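J.: Got a predicted structure plus its sequence, pasted below:
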Amino acid sequence: MTYDPASANPLFGNPLKTRADVEKGLRDLFNPLLPYFSEGAARVRLDGGAAHFDRAAADLEGFARPLWGLTPLAAGGAEFDHWELYRRGLANGTDPEHPEYWGQVNSTDQRMVELAAIGFTLRLLPHLVWEPLPQKAKDNLAAYLKHARQFDYADNNWKFFRILVDLGLEECGVEFDRSLTEKYLEELDGFYLGDGWYRDGNVRRVDHYIPFAMHFYGLIYSKLARNDDKRVAAYRERAALFAKDIRHWFDEDGGTLAFGRSLTYRFACGGIWGALAFADLEALPWGEIKGQFMRHLRWWSTQPIANRDGVLSVGYGYPNLIMSENYNSAGSPYWALKAFLPLALPADHPFWTAEEAPAVTPSEPVPLKHPGMVVQHTAGNVVALSSGQQNWQMRWGAEKYAKFVYSSRYGFSVESDERAYNGAAFDGMLGLSDDGRHYRVRESNEVAQIAGHTLFAQWKPWADVSVETWLVPQGDWHVRVHRITTPRALHGTEGGFAIGRADLNADKLSEGAGRAVARSQSDVSAIVDLGGQRDGRAQKALPNTNLIVAKTIVPQLRGEIPAGTTVLMTAVLALPAGAAAETSLDKVPAAPDLGVLEALIREEGIEVTAIQVAERF
């Protein structure tokens, strides 16, 4: 028998149908960490990889992040055998005289992030992690938290971290400057866009940080805060609105839209469903909330996301440092344990007693003006056409935010060599080159609008080259229209969806004029030039570029783009293999009328909310 990497996943084989299954899943995820606790228990170091912050902060990350799951476990009445380990770690990590001291916070610091989990734990479990400490350890812990909270936190979801620390300090009877708490609560309200949506700071980003951070922490606050009824009501009202939209980022099998940064946190993406339960907020019927939560965990239980010792890897569908952020240390993936928040609820809570209901998957496209998306539910997949977002601060920001389309089933790819134009994947993108080696793709938009189910963007890959792009859903397909105005000749490559590639070249590939189709054992992916100007190619992408599978094939269209104005029209499809896919493949949509698209945007277009902040590099 050969080794199956998925079997190292601590969730592998767990049916994840009941509360007991979820509790077992959490314990199985935590137990592989035990050998890596330091002698003084304050540090957890999992491998030799590094993040941009110092090693002590990374070790604190490994120590603190499991608390997002362990704290609800104990709050729900379950036994946990290692609270003495955490008490010892808290005492030693905050003792300046101990060799495992975490180091003092003196400015915006990664430690601020990790201290939020400690504040959350102090608020829910003071009898386990505060009261048993000797007085010196209490004094050190309180002093450490109070010192850290006086500095400016990053101008985004980080502001909630001070608030969570403050909830813990308050519960433990520690005096602190409450004006700082109120200041950040007010500033967080400034990120609210409406209809339940936030942005993650004053940036053109509306991503998974909205469900697994802004709403996640807001719902925790709504459950645990005292004497703040007005804000609690607002947080609950916003979350109830948001749930009706964010359910469309999840497919019928539990996969979620692979989009944006920090995807190594994996099932933290499902934290919104657990947070609704924790806050006793039936934003959707309990059966639907539970179904979203459980399916999401089950989806992840089948992926090879752990190393051979059961420690979660940096990556998404498999270990992958290429897609990681510069702030991902080996302990970072354990933010995934935020998904286990419902374990704080008793077994008779309606969330746990409800029968799972299937996902709501409307046949019509769903427009989401705030993130600038039009969502299509197709078989086993969510497809999101996208315009209006950008991220210049993170590695592979264009791939994570500025592709034309994102998917739960097929993920997206990051490039591994930006000086290899002919070898690039370009899934969901149009790559342009003026020298055959280097290339440009959409990174940002100068204009981003939505009209009904149609998206429009204007973008400039070079200062003297302008591209206008329309994105239109068409059943199982979607259509892209690009009007390119350039003073010099370019070469263009446009990609469809990346699908998993089989060994021994067992996939069936079709390449020809104006069309490329890839058929694997599990999926079909196609791209068609509706104007017949380009040649089709089934590109065998470089390994470890796609987030979900390590080896992929991407159908592409390639061709010359002369100086002047050129209009390209493209139809793209990907579906699970089978008769339904073959039927859809034969129903290529017709080329749209460009004049009609122009008129639609001119008469009905409204600006995508995500673009309304003037983010600068």
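T.: Perfect, thanks for sending it. Residues are numbered from 1 along each chain as shown.
J.: hey, let's count contacts and neighbours off CA atoms from now on
T.: Noted.
J.: Name the residue most distant from the centre of this protein?
T.: Largest separation from the mean C-alpha position in the chain: Q135, at 41.1 Å (CA atoms, centre = their mean).
J.: Now do that residue against R43, distance only.
T.: Distance, Q135 to R43, by CA to CA, to the nearest Å: 22 Å.
J.: Same question for G512.
T.: When distance is defined by CA to CA, G512 is 57 Å away from R43.
J.: ok, R537 - contacts?
T.: R537 makes contacts with 510-512, 515-516, 555-558, as judged by CA atoms under 8 Å, 6 or more residues apart in numbering.
J.: For the helix or strand K136 falls within, which residues meet the burial criterion?
T.: Per DSSP states H and E: K136 is located in helix 135-149. Neighbour-count burial for helix 135-149 flags 137-138, 140-142, 144-146, 148-149 (criterion: 16 or more other CA atoms under 10 Å).
J.: got it, and stretch 64-80?
T.: Buried residues in stretch 64-80, defined by neighbour count with 16+ other CA under 10 Å: 64-76.
J.: One more to weigh against that first structure:
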Amino acid sequence: MLVTNDREYWLKAMLTMANPVLESLAAGQLKQNIPREVKDRENYSCLEAFARLVSGMAPWIETGPAYGEEMKLREKYSNLIRVGIANATDPESPDYMNFSEGGQPIVDTAFLAHAIVRAPNELAEKLDPEVKSNLVKALKITRTRKPHFSNWLLFSAMIETALYILDEDWDPMRIDYALKQHEQWYLGDGMYGDGPEFHMDYYNSFVIQPMLIDILKNIGHLSSDWDGMQEKVEMRARRYAVIQERSISPEGTFPITGRSIAYRLGVFQHLAQMALQHKLAETLKPAQVRCALTAVMKKMLEMPGTYDDSGWLQIGLCGHQPELGESYISTGSLYLCATVFLPLGLSETNLFWKGEEQWTSKKAWSGCEIPIDQAYQGL
């Protein structure tokens, strides 16, 4: 694929990342092919890889171009993902995934659910009835899993939201508990605690704020108290996106703080989603977000060792750094980095893809004028 602009660069990067996972799963060979860099996570790694990857790809397959070469690619990968869902949820498939053993399945079933919420036409309406039935069973099996008292509450809530999208019976209590508990965990200036305490990490972006936004976007109208949360949640999200954009250095690096740093570009899922949904603060131009994220993308994905010789992601932040993998990290976990590609769901004519703009820190450290930053009050 010839690359002539940032959108083409992003698309090539996403498909390069996706190919080993989706092609292996479509052939019923994901369990056979996925690397086992961490041996004791084999029961979880396949669902991690597939669900996290398609959560990032979903806006592109849902609202990508309807003409030209990119349309043909979108149709190809949409079909691959639907075949992947079929194989992942069919108990007779060699790639049937683990939705019920251990605690981890609730996490990655939620990322699969988030993909359905982000692409309801392609990943719900277009499923064959048997595949949809198997998918619903897989989602519901996770109700036997007990989430931790942390961001995990949102995993249960996201699964129920997907069941609502699929026109199945869904549990409003699991959603209500997650939403109201996170309201209790809000700490100020656009940041939530991950449970009762604040953690200086990126879970506000890996999970909390993207899921809060999308859950309320889809079910907020069903309850007056949920509906009343939306404005506050979006204002907080707007502030956190400002903080995220300002954290990107002139060189395309960012602070290496907290756990799960091997999720790489997943650090900026929230900023990417705010750009996708046209919810950036007035101080942020869409093009400056694109340019900042492209700089980070190039810094990380072009580092030797990011992929192994067969094209699978390897544990690390910038290259292969296995020491950065916590005990719960496997090859599959790493595919949360695909969530940075959410803006590919924007039209190629969108302002996000137009022109070159310096991001805030690049302006600041070049002696250029930038707006003063300040905390959001009263949120």
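T.: Ah, there it is. Here the structure is a predicted model, which is why all the values come from computation and not from measurement.
J.: And the TM-score between these chains?
T.: Overlay of the two chains. TM-score (TM-score structural alignment, normalised by the length of structure 2): 0.82; 352 aligned residues with a CA RMSD of 2.9 Å.
J.: just to revisit the earlier point, G512 and R43 of structure 1 - which one has more neighbours?
T.: R43 (27 against 14; other CA atoms under 10 Å).
J.: Just the ones of the contacts of R537 of structure 1 in helices?
T.: Per DSSP state H, helices hold no members of those.
J.: Which member of the residues you listed is positioned nearest G168 of structure 1?
T.: For these, the residue nearest G168 of structure 1 by CA to CA is P555; the value is 52.6 Å.
J.: thinking again about what came up before, onto which residues of structure 2 does the helix holding K136 of structure 1 map?
T.: Helix 135-149 of structure 1 corresponds to residues 129-143 in structure 2, going by TM-score structural alignment.
J.: chain center to that stretch, what's the gap?
T.: Distance of stretch 129-143 of structure 2 from the chain centroid (CA atoms, centre = their mean, to the nearest Å) equals 21 Å.
J.: Give me the residue at the spatial middle of structure 2.
T.: Computing the C-alpha centroid of structure 2 and ranking residues by CA atoms, centre = their mean puts T339 first, at 3.5 Å.
J.: OK, contacts around it?
T.: Counted by CA under 8 Å, 6+ apart, T339 of structure 2 has contacts 52-53, 55-57, 265-266, 268-269, 272.
J.: Just give the nearest non-adjacent residue to the counterpart of it in structure 1, would you?
T.: Alignment note (TM-score structural alignment): T339 of structure 2 maps to K338 of structure 1. Excluding the flanking residues, the one nearest K338 of structure 1 by CA to CA, 6 or more residues apart in numbering is W68, at 5.0 Å.
J.: do you know how far the aligned residue in structure 2 for the one you found is from L11 of structure 2?
T.: Using TM-score structural alignment, the partner of W68 of structure 1 in structure 2 is S55. With distances taken as CA to CA, S55 of structure 2 is found 15 Å from L11 of structure 2.
J.: And M191 of structure 2, by the same measure?
T.: 31 Å.
J.: Check Q29 of structure 2 too.
T.: Relative to L11 of structure 2, Q29 of structure 2 is positioned 25 Å away (CA to CA).
J.: swap in L265 of structure 2?
T.: Using CA to CA, L265 of structure 2 is found at 15 Å from L11 of structure 2.
J.: Those two: which is more packed in?
T.: More neighbours surround L265 than the other of L265 of structure 2 and L11, with 23 against 19 (other CA under 10 Å).
J.: contacting residues for that one?
T.: Neighbouring residues of L265 of structure 2 by CA under 8 Å, 6+ apart: 296-297, 300, 336-340.
J.: Could you tell me which of these are located in helices?
T.: If you go by DSSP H, the contacts of L265 of structure 2 have 296-297, 300 in helices.
J.: any idea which of those is closest to Y77 of structure 2?
T.: Nearest to Y77 of structure 2 out of these is M297 (CA to CA; 21.6 Å).
J.: Map the closest one onto structure 1.
T.: Per TM-score structural alignment, M297 of structure 2 is aligned with L297.
J.: just checking, E604 of structure 1 touches A451?
T.: Yes: contact criterion CA atoms under 8 Å: E604 of structure 1 and A451 qualify, at 5.4 Å.
J.: if you count what's nearby, which of those two comes out ahead?
T.: In this view E604 of structure 1 and A451 are compared by other CA under 10 Å, and A451 has more residues nearby, 19 against 11.
J.: E598 is in contact with the more buried one, correct?
T.: No: with contact defined as CA under 8 Å, A451 of structure 1 does not count as touching E598 (10.5 Å).
J.: starting at the chain centroid, how far to stretch 145-161 of structure 2?
T.: Centroid separation for stretch 145-161 of structure 2 versus its chain: 16 Å, with CA atoms, centre = their mean.
J.: I meant stretch 234-244 of structure 2, not that one.
T.: 17 Å.
J.: residues in structure 1 matched by it, start to end?
T.: With TM-score structural alignment applied, stretch 234-244 of structure 2 matches the range 236-246 in structure 1.
J.: returning to that earlier point: and the next helix or strand past the helix holding K136 of structure 1?
T.: Using DSSP H and E, the next helix or strand after helix 135-149 of structure 1 towards the C-terminus is helix 159-171.
J.: hmm, who's touching that next one?
T.: The contact list for helix 159-171 of structure 1, computed with CA under 8 Å, 6+ apart, reads 112-113, 115-124, 126, 142, 145, 149, 153, 175-176, 181, 184-185, 188, 214, 217, 221, 224-225.
J.: quick revisit: elements contacting the helix or strand containing the match of W68 of structure 1?
T.: Assigned by DSSP H and E, S55 of structure 2 falls within helix 45-63. In this structure, helix 45-63 of structure 2 makes packing contacts with helix 6-26, helix 68-89, helix 105-118, judged by 3 or more CA pairs under 8 Å, 6 or more residues apart in numbering; DSSP states H and E.
J.: average offset between that helix and structure 1?
T.: Following the fit onto structure 1, the mean deviation recorded for helix 45-63 of structure 2 is 1.7 Å by mean CA distance after the TM-score superposition for structure 1.
J.: And that helix, how far out from the chain middle?
T.: 8 Å.
J.: ok, now stretch 14-27 of structure 1?
T.: Relative to its parent chain, stretch 14-27 of structure 1 has a centroid offset of 23 Å by CA atoms, centre = their mean.
J.: buried residues in that stretch?
T.: Residues of stretch 14-27 of structure 1 classed as buried: 14, 16-17, 19, 22-27 (neighbour count, 16+ other CA under 10 Å).
J.: Then stretch 559-571 of structure 1?
T.: If you call a residue buried by 16+ other CA under 10 Å, then stretch 559-571 of structure 1 has these buried ones: 561, 567-571.
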